[in-house]
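In: sequence plus predicted model, see below.
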Amino acid sequence: MEAEPNRREGRRRGRDETEDERADRRWTDLMQEIRVAQTGVQILLGFLLTVAFTPHFQGLEQTDKTIYVVTIVLGSLATGALIGPVAFHRIVAGRRIKPQAVVWASRLTFIGLVLLLATLTSALFLVLRVVTHDTYVPWLVSGILAWYLLCWFALPLWTRFHYTEGD
């Protein structure tokens, strides 16, 4: 009977779980989220890497080539940040520091999402510039960027602050 009260001492508000159980759950949730973003950024980066080897690429203006280089660098950074939590977990596994690993992996994931946002915006800007050569491209890309910001950050933050108390 005494094992139960001792077990409950390590529990926190909200869910009925210990700090280790919470870290395990948060890690699993984070890995599921990362799988979606990793796949997208890897496909995008793979596609972008092949563009430089197409005949059309050599005919691009220097400005478009510069945008391309920026996009490749952003995509590479996003890929590194979104794959980082996997390597992080592998290196610290078994060291009994999962709560700290979850915090750092979450930070890497957030950075990766911001870099993915920049990559998508840059790639969209490049493609629309090359395809249309129209002056409305920056406005169109700005509108799409605003949509990304709304979906990825503004709405979740509004929901977080609107529906939680004292966090």
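Out: Good, I have the coordinates. Residues are numbered from 1 along each chain as shown.

In: from now on I want contacts and neighbour counts done on CA atoms only, so please keep to that.
Out: Noted.

In: nearest residue to the middle of the protein?
Out: Nearest to the geometric centre of the chain sits residue 113, at 2.4 Å (C-alpha atoms, centre = their mean).

In: against residue 37, how distant is the closest residue in space to that residue that isn't next to it in sequence?
Out: Leaving out its chain neighbours, the residue that sits closest to residue 113 by C-alpha to C-alpha, 6 or more residues apart in numbering is residue 78, at 7.0 Å. Note on residue 78: its distance to residue 37, by C-alpha to C-alpha, to the nearest Å, is 10 Å.

In: below is an additional structure, to be compared with the one above:
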Amino acid sequence: MTEAARRTGRDETEEEQADRKWGELIQEVRVAQTGVQILFGFLLTVVFQPKYVRLTDTNQVIYIVTVVLGACATGALIGPVSLHRLVSGRRVKPQAVRLASRLTFVGLVLLLATMTSSLLLILRVATHDGYVPYLVSGVVAWYLVCWYGLPLWARRKHTDRSDD
């Protein structure tokens, strides 16, 4: 068994590993892409609603920031598809997988920011109450636990130290 096979628990070449990781990554990206595209689509319609002009200047700034974050998240999460299409057949799949993985991570961070600012805007408009920042902070803390805390904990707990 090769050194790489011992580390991954699989007897696969670098190319086979890249193929497997690519398939896994694309499945993950599909979930995030759908969410960010639906959110972004709804965000684009807000400015055309009659109530938009009655928003305070602060809420309009939050909206603009939210739309820009949503556009950036959409770009980062669709990026791996374009990357794959443009480098397909060029024998760079392991490098493409690493780059696509980084783009996906950036996209998830931007999606977190988009969802945070969307929630802030919606709750500010819906409630006009001072507890909105606390609600938003609680939801963001929950996202951080689900999206980053638990995965990092599992990685640390279940990763053999010799793998590092």
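Out: Thanks, I have it. This is a predicted model, so every value here is computed, not measured.

In: and the TM-score between these chains?
Out: With the length set by TM-score structural alignment, normalised by the length of structure 2, the two chains reach a TM-score of 0.95; 160 aligned residues with a C-alpha RMSD of 1.1 Å.

In: about what we covered before: for the residue nearest to residue 113 of structure 1, what is the corresponding residue in structure 2?
Out: In structure 2, the residue paired with residue 78 of structure 1 is residue 73, using TM-score structural alignment.

In: give me the number of residues near its match?
Out: 29 (other C-alpha atoms under 10 Å).

In: mind listing what it touches?
Out: Shown in contact with residue 73 of structure 2 (C-alpha atoms under 8 Å, 6 or more residues apart in numbering): 36, 106-111, 114.

In: could you report the neighbour count for the counterpart of residue 49 of structure 2 in structure 1?
Out: Structural correspondence for residue 49 of structure 2 with respect to structure 1 (TM-score structural alignment): residue 54. By other C-alpha under 10 Å, the residues close to residue 54 of structure 1 number 9.

In: what touches both of residue 78 and residue 37 of structure 1?
Out: Contact criterion C-alpha under 8 Å, 6+ apart; residues shared by residue 78 of structure 1 and residue 37: residue 113.

In: neighbours around the counterpart of residue 24 of structure 2 in structure 1, how many?
Out: With TM-score structural alignment as the criterion, the equivalent of residue 24 of structure 2 in structure 1 is residue 29. By the criterion of other C-alpha under 10 Å, residue 29 of structure 1 has 11 neighbours.

In: which SSE is residue 29 of structure 1 in?
Out: In the assignment (DSSP states H and E), residue 29 of structure 1 maps to helix 19-51.

In: with structure 2 superposed, average distance for that helix?
Out: Its matched residues in structure 2 lie on average 0.3 Å from helix 19-51 of structure 1 after superposition (mean C-alpha distance after the TM-score superposition for structure 1).

In: can you name every helix or strand that that helix contacts?
Out: Packed against helix 19-51 of structure 1 by the contact rule (3 or more C-alpha pairs under 8 Å, 6 or more residues apart in numbering; DSSP states H and E) you find helix 62-92, helix 98-132.

In: the next helix or strand after that helix vs structure 2, average offset?
Out: Downstream of helix 19-51 of structure 1, the first helix or strand assigned by DSSP H and E is helix 55-58. Superposed on structure 2, helix 55-58 of structure 1 shows a mean distance of 0.4 Å to its aligned residues (mean C-alpha distance after the TM-score superposition for structure 1).

In: what sits up against helix 55-58 of structure 1?
Out: Contacts for helix 55-58 of structure 1 (C-alpha under 8 Å, 6+ apart): 51-52, 65.
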